[in-house]
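Enquirer: Have a look at this prediction, sequence included:
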Amino acid sequence: MRADLPVRDPAPRLDRMTPPVRIGVQLQPQHADYAQIRDAVRRSEDLGVDVVFNWDHFFPLTGGPDGKHFECWTMLGAWAEQTSRVEIGALVTCNSYRNPELLADMARTVDHISGGRLVLGIGAGWFEKDYDQFGYEFGTPGTRIAELAAALPRIKARWAASNPVPTRDIPVLVGGGGERKTLRVVAEHADVWHAFGDAATIRRKSAILDEHGAAVGRDTASLVERSAAVSSPPEVAAADLLDAGVTLFTVGLSGPDYDLSLAQRWVAWRDARA
């Protein structure tokens, strides 16, 4: 990060009834050389975003299916050293690709490297090509969600048993919108829920999440931050998403150029609100 830019404090975690509005970017690690990805991370932190995400796949999801691509967690270790302020994480890690105890130790290590800035974004997995090409059992949506539900307590138990333990309670972000199973996992385990769909869909599913929270004895309305991807400028999308409860807005960017102009508009909107 350039020395002539003001340093923003890391975004506060979910110890407040209303989380602050935050802006993220997802730097999709596809169709780019790593030098271009590293430069996009630098530019994102200089711009003032709060969180920089990648994703956990082995092949591009858009554009040429056999284009350039890089692995998620190796990259997060490098980002932890490169950055000094932003939170970092995957949007999201696929639970199927790593033993839960191994993933917990990877996350703990990146947490320490970064000085306590890792977010563990995690989901059940869905991209069949990854599974087939790397030899994982694809199963069914039901089995993958059940495996995610079983993995999260194991991850937290491994953190508690580690030496040293993580620098903080690592925030867990769970992505997905399945109303009967996935949102139950969110209610039981997550600090952040990454939702999919328009504002009306997020509002409806958010209410279902809170019903699951009541069933498991957890006040998800105040304890679980709502997150969503945005592809429109804030003057178009912000009001409805805010009304739906979203406070973490993430702009997805693909290589090779990683154009941050839309993210810049969201950062300006966040700062104008403050």
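Expert: Received the coordinates, thanks. Numbering: from 1, shown residues only.

Enquirer: Please count neighbours and contacts with C-alpha atoms only from this point.
Expert: Fine.

Enquirer: Following the chain onward from the helix or strand containing residue 40, which element is next?
Expert: If you go by DSSP states H and E, residue 40 is part of helix 34-47. Using DSSP H and E, the helix or strand that follows helix 34-47 towards the C-terminus is strand 51-54.

Enquirer: Now find how far off-centre that following strand is within its chain.
Expert: Here strand 51-54 is found 7 Å from its chain centre; the criterion is C-alpha atoms, centre = their mean, to the nearest Å.

Enquirer: so how far is residue 212 from residue 205?
Expert: 11 Å (C-alpha to C-alpha, to the nearest Å).

Enquirer: Between these two, which has more neighbouring residues?
Expert: Between residue 205 and residue 212, counted using other C-alpha atoms under 10 Å, the more crowded position is residue 212 (23 against 20).

Enquirer: Put this next to the first one:
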Amino acid sequence: MTSRIRIGVQLQPQHAPEYGLIRDAVMRAENAGVDVVFNWDHFFPLYGDSDGAHFECWTMLGAWAEQTSRVEIGALVTCNSYRNPDLLADMARTVDHISGGRLILSLGAGWFQRDYTEYGYDFGTKGSRLDALGEALPRIESRLSKLNPQPVRDIPILIGGGGEKKTLKHVANHADIWHAFVDVETYRHKSSVLAQHCADAGRDPAEIERSAEVKFDGDVDAMLGFADEITAEGVTLLTVASGGPDYDLTAVDALVRWRDARG
């Protein structure tokens, strides 16, 4: 697990009527000094106009792999339900090669019902979706081991979420990175639960990099205060979101300066 603080930005592919707006935001983010650029895996906007402009994430990642030269890239997170696990592994390997070994394969069980309904996927239940993720992870790992050519690197697997019975067990068994969407106190509790799952799996929890969402409501000082608190708990990857059409990187710039000032 890395001990260096890294900064990510999630460029949400919504409300950008022209793809060039997203391309420009990726360029600005890389030039700003971020370590990771994420998008998300949805088919419709999650806020604002529900029928607003939106683009698909994995096609976009292929373009980002060509456009960028330094940052890692990925979807925060890929919905396990939307693609056959073996196909997803092959897609990940291909984008990994296009990028020269900079892909993070980020996964979650899925939750946004409209995506499922309009694109013809079985929504099931939260439990069934988490079970499906548990079944998919070994298939993804197996397919990655069989592909020719092999990935450029051992593609890191990130799992997002904090469910204590299933999600964190999947993290303990399969993830290189755990991404949390929680406050500091809740993170501390979830981390202890993950440690127990790791003990059950015979794995050192220190092997898993810790990642967290950073919320920004316009108050830079409050955001950086949270960054100080959550990194004190062992989190080393902090990701803040920005949506279209403007893709304001004010929070990104502040976090990069904060990271660099830490030395």
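Expert: Now that the structure is in, tell me what you want to look at. Keep in mind the model is a prediction, meaning the values are calculated, not measured.

Enquirer: Now the TM-score, please.
Expert: Superposed pair, TM-score by TM-score structural alignment, normalised by the length of structure 2: 0.96. Supporting alignment: 257 aligned residues with a C-alpha RMSD of 0.8 Å.

Enquirer: burial measure for the counterpart of residue 24 of structure 2 in structure 1, as a count.
Expert: Counting by TM-score structural alignment, residue 24 of structure 2 lines up with residue 39 in structure 1. By the measure other C-alpha under 10 Å, the count of residues near residue 39 of structure 1 is 12.

Enquirer: hey, where'd the helices end up in the stretch 51-200 of structure 1?
Expert: For the stretch 51-200 of structure 1, the helices defined by DSSP state H, counting those that start in this stretch cover 72-82, 100-114, 128-134, 141-161, 182-189, 199-216.

Enquirer: can you put those in JSON lines and add distance to residue 58 of structure 1?
Expert: Putting the helices of the stretch 51-200 of structure 1 into JSON lines (distance: least, C-alpha to C-alpha, whole Å) gives the following:
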{"stretch": "helix 72-82", "distance to residue 58 of structure 1": "8"}
{"stretch": "helix 100-114", "distance to residue 58 of structure 1": "17"}
{"stretch": "helix 128-134", "distance to residue 58 of structure 1": "6"}
{"stretch": "helix 141-161", "distance to residue 58 of structure 1": "18"}
{"stretch": "helix 182-189", "distance to residue 58 of structure 1": "23"}
{"stretch": "helix 199-216", "distance to residue 58 of structure 1": "29"}
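
Enquirer: winner for burial among these?
Expert: Most buried of these by mean neighbour count (mean count of other C-alpha atoms under 10 Å) is helix 182-189; its value is a mean of 23.

Enquirer: What range does it cover in structure 2?
Expert: The aligned range for helix 182-189 of structure 1 in structure 2 is 167-174, by TM-score structural alignment.

Enquirer: what do you get for stretch 243-262 of structure 1?
Expert: Stretch 243-262 of structure 1 maps onto residues 232-251 of structure 2, going by TM-score structural alignment.

Enquirer: What's the match for residue 136 of structure 1 in structure 2?
Expert: Aligned against structure 2 - with TM-score structural alignment as the criterion - residue 136 of structure 1 pairs with residue 121.

Enquirer: Could you verify my assumption that its match touches residue 81?
Expert: Yes - with contacts defined as C-alpha atoms under 8 Å, residue 121 of structure 2 counts as touching residue 81 at a distance of 7.4 Å.

Enquirer: Would you mind telling me which of the two has more residues around it?
Expert: Under the criterion of other C-alpha under 10 Å, the comparison of residue 121 of structure 2 against residue 81 puts residue 81 first, with 20 against 14.

Enquirer: what's the counterpart of that one in structure 1?
Expert: Matched to structure 1 by TM-score structural alignment, residue 81 of structure 2 sits across from residue 96.

Enquirer: So which bits of the match of stretch 243-262 of structure 1 are buried?
Expert: By neighbour count with 16 or more other C-alpha atoms under 10 Å, stretch 232-251 of structure 2 contains the buried residues 234-245, 247, 249, 251.

Enquirer: among those residues, which two are most distant?
Expert: Taking C-alpha to C-alpha as the measure, the buried residues of stretch 232-251 of structure 2 span a maximum distance of 33.7 Å, between 234 and 245.

Enquirer: what comes into contact with stretch 261-274 of structure 1?
Expert: 21-25, 47-49, 231-234, 251 (C-alpha atoms under 8 Å, 6 or more residues apart in numbering).

Enquirer: In helices, which of those residues fall?
Expert: Here DSSP state H is the test, and the contacts of stretch 261-274 of structure 1 give 47, 234 as lying in helices.

Enquirer: Let me know the closest of the contacts of stretch 261-274 of structure 1 to residue 222 of structure 1.
Expert: residue 21 (14.1 Å).

Enquirer: if I pick the closest one, what's in contact with it?
Expert: By C-alpha under 8 Å, 6+ apart, the contact set of residue 21 of structure 1 is 247, 248, 249, 270.

Enquirer: what's the closest non-adjacent residue to the first one?
Expert: Excluding its sequence neighbours, the residue lying closest to residue 247 of structure 1 (C-alpha to C-alpha, 6 or more residues apart in numbering) is residue 21, at 4.6 Å.

Enquirer: How about the contacts made by the residue nearest the centre of structure 1?
Expert: Residue closest to the average C-alpha location in structure 1 (C-alpha atoms, centre = their mean): residue 91, at 3.6 Å. Contacts of residue 91 of structure 1 were listed using C-alpha under 8 Å, 6+ apart, and they are 26, 53, 54, 55, 56, 121, 122, 175.
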